[in-house]
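>>> My questions are about this predicted structure, shown below with the sequence.
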Amino acid sequence: MSGVTALPRPASGVAKLHPQAALAVLATAQFLIVFNGTSANLALPDAIADLGLSEGLAVWVVSGYLLTFGGLLLLAGRLGDIAGRRRLLLAALVIFGLGATVAGLAPNGTVLVVARVVQGIGAAGVGPSVLGLLMAVFTDPQERRRALGVWGAVASGGAALGVLGGGALTTWFDWRAVLLINAPFVAVLVVGIPATVNPVPRVKGTHASVTGAVLSVAGIGSLVAGLTVGGEIGWTSATTLFLFAAGIVVLAMFGLLERVSAHPFLPVDLLTRASSAGGLTAMLAAAVAMFPVMFIASVLLQSRLGFSPVAAGLMMLPISLATIGGSLLAPRMIPRLGPVRPLLVGLVVVAVGTGAFAIAVAYGVPLGAFVPATIVFGAGMGLSITGAITLALSGATPAEAGAASGLLQTGQQLGGAVGLAAITTISAGAGYAVGLGIAAAVVVAGILLVALRLHRP
C-alpha cells in the first residue's frame, strides 16, 4: 500500500484567530450546504404544487440548482487558490443566502427557478472554500486530521439530518420555511468567519487557463445536466444522449489542453498521483452508494413501513449519528495506520451495510434488520469519506488545495448523481433489493481499484 501517511504543511503565515471557533464556523458553513441539499428536495414538491408550475418548469426547480452546483465546484475550488479562499467563501455565502431568501419569497415559478440557480452558484463556492481553508489554517498534522474528521462528519451526516429538518419544517410550517431558514445562518457566518479565520493570501505564482476553466464548466455541466434530466425525459432520449456525448467530448478536449498548457486550470498530475487518484476513486465509490441508499431508505420508511415524513426523518437519525461517529473515529486511526487502511476498512463496511440493507429489503424491510444495516452503512460511510479526503489531500501542495478540494467534491456529486440515477432506474424495473445489491457491488469494485492503485511492490 501507499506509504503516504502525513499531510503537507501549508505556507507559513496563515493562522487561526480562535482555533475551535474557526472550526465551528467553517463546519457550520459546510453543514448549511449539505443540509439544504436534502431538506430543500423534500420541500420543493409542495412549492411546485403551491405555485402551480408547469411540468417543464417544475423540472428546473431541482435541475437548475444541481446544474450550477455540480458544474461549478471545480471552478470554485481553483478560484479559491487564485483569488483567496476566505474572500470566495464570504462572497459565495452571500450569493447562497440571497438565492435562498428570494426562493423562499418567490411569487411565481420563474422567480423560484432563477433563485434556485443563484443558490446553486453560491453553494458551489462554499464547499471547496471550506475544505481549502481547513487545509490552510490547521497546520499541525493532528489538528488537521481532527478538522478533516469534523468536515467528514458534517459532509456525510448532514444529508440525513436534512431529511429530518426538511420534513419537520414542511410539516409544521410550509415549504418556504425550509428556504428562508438559511438567511439567518448566512448572516451569522458572514460576521463570524472574518472574526475567527484569518484570510488566506493568494498563492504566489498561481495562474489558470481561462479556456480550461470554460471547458471544465461546460463538460461537467453537460454531464450533470444529462444525469439530472435523464430521469425525466428518458435515458435514451436524443437530448440526454447529446448531453452525455457533449460532456465526454468537451472533457476530453479539456484534458488534452491541460497537458500542453503553460498554466493549466487543473494540475494534471492530481489525477495521476497515487494518493489523489486513490482518494478520488474511493470518494466516487462511496458516493455511488450513499445517495441511492439514503433515498431508498427514506422512501421505504414512508411507503412500506408507514412512517410520516417527520417520523421517517427521526428514523434516519441513527444513520447520521453512525456517520458522524465513523468520521470522528478516522482521525484517531490515521496516525497509527495511515489513511489507506481506515479508508479501505470504511469501504468494506459500506459494502457490508449496503448488502445487508439489500437483504433486509428482499425480506420485506423488517425494522429489526433495517436499523442495524443502515447504522453499519453510516459508520462505514463516515470512515471512508474522511479517509478519502485525507488521502487525496495528502498529495496536494498548498497551491493545489483548492483545486484538489473542488475535484473531490465534483467527484462526490457526479458519483452520487450517477449512483442515484442508475440505482433508482434499476430498482424501478428489478426492485430495490437488486438495485442495492448492485450498489454494494460497485463499492466492492471501488475497493479493488483503490487497493490496486495504491499497491506498491
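Right, received. Where do you want to start? Numbers count the residues shown, from 1 in each chain.

>>> from here on, contacts and neighbour counts on C-alpha atoms
Fine.

>>> Buried ones in stretch 239-257, by neighbour count?
239-241, 243-248, 250-251, 254-255, 257 (16 or more other Cα atoms under 10 Å).

>>> In JSON lines, list these along with secondary structure.
Compiled in JSON lines, these are given as follows (DSSP: H, G, I helix; E, B strand; the rest coil):
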{"residue": "Thr239", "secondary structure": "helix"}
{"residue": "Thr240", "secondary structure": "helix"}
{"residue": "Leu241", "secondary structure": "helix"}
{"residue": "Leu243", "secondary structure": "helix"}
{"residue": "Phe244", "secondary structure": "helix"}
{"residue": "Ala245", "secondary structure": "helix"}
{"residue": "Ala246", "secondary structure": "helix"}
{"residue": "Gly247", "secondary structure": "helix"}
{"residue": "Ile248", "secondary structure": "helix"}
{"residue": "Val250", "secondary structure": "helix"}
{"residue": "Leu251", "secondary structure": "helix"}
{"residue": "Phe254", "secondary structure": "helix"}
{"residue": "Gly255", "secondary structure": "helix"}
{"residue": "Leu257", "secondary structure": "helix"}
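
>>> and which of those is nearest to Gly166?
Thr240 (30.1 Å; Cα to Cα).

>>> Now do the contacts for that closest one.
By Cα atoms under 8 Å, 6 or more residues apart in numbering, the residues touching Thr240 are Gly226, Leu227, Val229, Gly230, Ile233, Gly234.

>>> host element of the third one?
When elements are defined using DSSP states H and E, Val229 is found to belong to helix 210-233.

>>> Closest one of the contacts of Thr240 to Val137?
The closest of the contacts of Thr240, once distances to Val137 are taken by Cα to Cα, is Leu227, at 35.9 Å.

>>> What segments of this protein are strands?
Ranges of strands in the chain, per DSSP state E: none exist.

>>> ok, Ile319 - contacts?
Neighbouring residues of Ile319 by Cα under 8 Å, 6+ apart: Gly157, Ala160, Thr374, Ile375, Phe377, Gly378, Ala379.

>>> just Val217 next, same as before
Listed by Cα under 8 Å, 6+ apart, the contact set of Val217 reads Gly71, Leu72, Leu74, Leu75.

>>> okay, now the one to match up with it:
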Amino acid sequence: MTSTPGTANPPAATATAPDPRRWWALAAVATGQLMVGIDMTIMNIALPSLQRSLHLSDPDRAWVITVYALGYGGLLLLGGRLSDLAGRRRALLAGLAGFALASALGGAAAGLPALLAARALQGAFGALLTPSVLATLAATFATPAERGRAFGIYGVVMGSSSGLGVVLGGVLTDYLDWRWCMFVNVPIAVAAGAGVLYAVRPVPRAPGVRVDVTGAVLATAGLMALVLGFARAEPDGWGAGTTVASLAAGIVLLAMFAFTETRVAVPLLPPRVVLDRRRGGSYLAVLGLSAGMFAALFFLTFYLQNVLHYSPVRAGLAFLPLTAGLMAGVRAVSPLLMRARVRSLLVPGLAVVAAGLALLGTVRTDSGYWTHVLPVFLLIGLGTGWVLVTANSTATLGAGADTAAAGAAVMTSQQIGASLGTALLSTVAGTAAAAHLRAHPGKVPEAAVHGFGVASLGAAACLGAMAVVVFLITGPHGAQRE
C-alpha cells in the first residue's frame, strides 16, 4: 500500500469561516443515518409477529432481513458517486424522501412481495443517503477540535443504532404492531429532511463527475452476490449451491471491478482511496469489528430471550449498556483523532472488542446478566465507538473529491463484515452446538450456549490477529496525522 499523509487543516478550510448552522446540520444528517442504522436490526425482534401476520415460511421470513442488506450493501459505492453527481444536499433529501416512502409502503404491505420490494427500496435509498452524510460532515467540520467532536457524535449514532433498533423493535412490536417498525421511519425522515433544508447549504456539483457505468454494474453485482452468499450460508449451509455460486460470483465480479478501476479515467472507487495505508487499515478494522460485533449482538439476542427468557422489551432494554460503552469510547478517542497515529487508535479498539468476545465465550446457561452479559456489552460498545470514530474520520480526512467514495467504502466494509460475521460464526456455533447435543442428548439450551461460546472465542482470536495486521498496514510510514 502507498501512503498519503492526511492534513488536519486543509488550506481551503482555514480560509472559510465556520458555518453558523453546522451543528444543526450535524443533528439533521446524524438523525438520517440513525434511521438507516436502526433498520438493520429493528425488524429482527418483529420477525415472529410479522411471520404470523403474513403467514410466511421460515425461508421467506429470512428474506426480510437479507433483501435490506442486499440493497444497502450492494449500492453504497454507487451511492457515493451519485452523491457527487447530484450534490450532497440533493442526495440527502432524495435519500430521506425515498426511505420514508419505502417505509410507508412496507408498513402497509399486504403480502411478502410488497414487503420485500419496500425493504429493497429502503436499502437502496439508504445507500444514497449514507455517503452524503459522511461527505457533509467532512466538508462542514474541518478544524481538528470540531472534527473530533462531530465524528464522535456521529460515531455514537452509528454504533448505537443496532442496539437501539433492537430496543425500538421490541417496544413497537409489543405495544403496537410490527408494521410500526416500518412506519416509525416516516416522522424521523421528515424531521431529518427539515433539518437538512434548514442547515445544509447547497454546494455546486463537483466538476467533471461522471458515473463509471461498468464499475457500477460490477461493484453492485459483486457486492450483492457476496452479501447474498453470506446471508444464505447460515440457513442453507456453506456447501449449498446458492451459497457457493453467490460467493464465487461475488469474488469474480469484485476482482473484475478492481481491475476495471485501474483502467478508467473516472473510477467509481479510485484505487488511491483504498491503497492509502491509513484508509486501507481503517476499512480492514471496520470489516473485522463488524463481523465480531454483529455476531455478538445476534448471539446475545438469542441468549437473552431463549435462555434467560427475557421479553422482547426487556431484551431490548438489556442492550442499553452497549450505547453507554459506545459513548465512553467516543468520548475517550475524539480528542486524540488529530494527534495520535492511526494504528495507535485502531488497534486498542479492536483489542477491546476481542476481549468482549472472549468474555462472551465464557457465558453459560446459568450466567447472570449483571456479572457476564453487561460487561460484554460495555466492552464491545467501548471498542466499537473507538474504532468507528477513528475509521470514519480517517477515511474522509483529506480525501477531497473522493470523500463520498471514501466514506461509502467504510460502510461497505461494515455491511460485508456484518454479513460475513453473522453467517460464518452462526455456522460455527451451529456445528459446535450439534456436536455438544450429540454428546449430551436433551441439553438443548446448554448446546446452543456452548456453540455461541466456541464461535465467540474463535471470533476473539481472529479479531486479535486482525489487530496485528492493521498495526502492520497502518504504520510506521504515513501513519502519523499531520
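Alright, I've got the coordinates. Note that the coordinates shown come from a computational prediction; the quantities given were computed from them, not determined experimentally.

>>> quick one on the thing from earlier: would JSON lines of the contacts of Val217 of structure 1 with distance to Pro457 of structure 1 be doable?
Formatted as JSON lines, the contacts of Val217 of structure 1 follow (distance: Cα to Cα, whole Å):
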{"residue": "Gly71", "distance to Pro457 of structure 1": "38"}
{"residue": "Leu72", "distance to Pro457 of structure 1": "38"}
{"residue": "Leu74", "distance to Pro457 of structure 1": "33"}
{"residue": "Leu75", "distance to Pro457 of structure 1": "36"}
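
>>> got a winner among these for most neighbours?
Leu74 (29 neighbours; other Cα atoms under 10 Å).

>>> I'd like to know how far the counterpart of that one in structure 2 sits from Asp84 of structure 2.
Taking TM-score structural alignment, the alignment pairs Leu74 of structure 1 with Leu77 from structure 2. As for Leu77 of structure 2, its distance to Asp84 of structure 2 is 11 Å (criterion: Cα to Cα, to the nearest Å).

>>> Tell me roughly how far stretch 116-132 of structure 1 lies from structure 2 on average.
Once fitted to structure 2, stretch 116-132 of structure 1 is off its aligned match by 1.3 Å on average (mean Cα distance after the TM-score superposition for structure 1).

>>> That stretch maps to which residues in structure 2?
Per the alignment by TM-score structural alignment, stretch 116-132 of structure 1 matches residues 119-135 in structure 2.

>>> got it, and stretch 401-414 of structure 1?
Aligned using TM-score structural alignment, stretch 401-414 of structure 1 spans residues 403-416 in structure 2.

>>> quick one: that stretch to structure 1 mean distance?
Counting by mean Cα distance after the TM-score superposition for structure 1, stretch 403-416 of structure 2 comes out at 0.5 Å.

>>> Provide the contact partners of that stretch at residue level.
Residues outside stretch 403-416 of structure 2 that contact it (Cα under 8 Å, 6+ apart): 69, 72-74, 76-77, 79-81, 83-84, 130-132, 134-135, 138, 226-227, 268-269, 273-274, 282-284, 286-287, 289-291, 391-392, 395-397, 399.

>>> returning to what we had before: just among the contacts of Ile319 of structure 1, which is most surrounded?
Neighbour max across these (other Cα under 10 Å) = Gly378, 32 neighbours.

>>> aligned partner of Ala103 of structure 1 in structure 2?
In structure 2, Ala103 of structure 1 lands on Gly106 (TM-score structural alignment).

>>> That match - how many residues pack around it?
By other Cα under 10 Å, 27 other residues sit near Gly106 of structure 2.

>>> Then Asn198 of structure 1?
Applying other Cα under 10 Å, I find that Asn198 of structure 1 has 18 neighbouring residues.

>>> circling back to that earlier point, which of the contacts of Val217 of structure 1 lies at the shortest distance from Ala297 of structure 1?
Gly71 (27.3 Å).

>>> check contacts around that closest one.
Applying Cα under 8 Å, 6+ apart, the residues near Gly71 of structure 1 are Val217, Ala218, Ile220, Gly221, Val224, Thr410.

>>> Pick out the most distant pair among those.
Ala218 and Thr410 (13.5 Å).

>>> So between the two, which is more surrounded?
Higher neighbour count among Ala218 of structure 1 and Thr410: Thr410, with 26 against 19, using other Cα under 10 Å.

>>> Kindly provide the distance from the more buried one to Leu7 of structure 1.
Thr410 of structure 1 is 21 Å from Leu7 of structure 1, by Cα to Cα.

>>> List just the nearest of the contacts of Val217 of structure 1 to Val345 of structure 1.
Taking these together and measuring to Val345 of structure 1 by Cα to Cα, the closest member is Leu74, at 28.2 Å.

>>> residue contacts, that closest one?
Ser216, Val217, Ala403, Ser405, Gly406, Leu407, Gln409, Thr410.

>>> Could you do Val36 of structure 2 as well?
Gly126.

>>> what's the answer for the one 4 residues further on, then?
With contacts defined as Cα under 8 Å, 6+ apart, the neighbours of Met40 of structure 2 are Ile65, Tyr68, Ala69, Ser162, Gly165.

>>> Which of those are still contacts in structure 1?
Retained in structure 1 by both residues aligned by TM-score structural alignment, their matches' Cα atoms under 8 Å are the following of the contacts of Met40 of structure 2: Ser162, Gly165.

>>> residue closest to the middle of structure 2?
Gln414 (4.2 Å; Cα atoms, centre = their mean).

>>> measure that residue to Met158 of structure 2 for me?
Remark: distance between Gln414 of structure 2 and Met158 of structure 2 (Cα to Cα) = 11 Å.

>>> Could you report the neighbour count for the aligned partner of Ala328 of structure 2 in structure 1?
In structure 1, the residue matched to Ala328 of structure 2 (TM-score structural alignment) is Gly325. Applying other Cα under 10 Å, we find 21 other residues in the vicinity of Gly325 of structure 1.

>>> who are the neighbours in contact with Gly325 of structure 1?
So Gly325 of structure 1 contacts Ala153, Ala379, Gly382 (Cα under 8 Å, 6+ apart).

>>> out of the residues you listed, which are inside helices?
Ala153, Ala379, Gly382 (DSSP state H).
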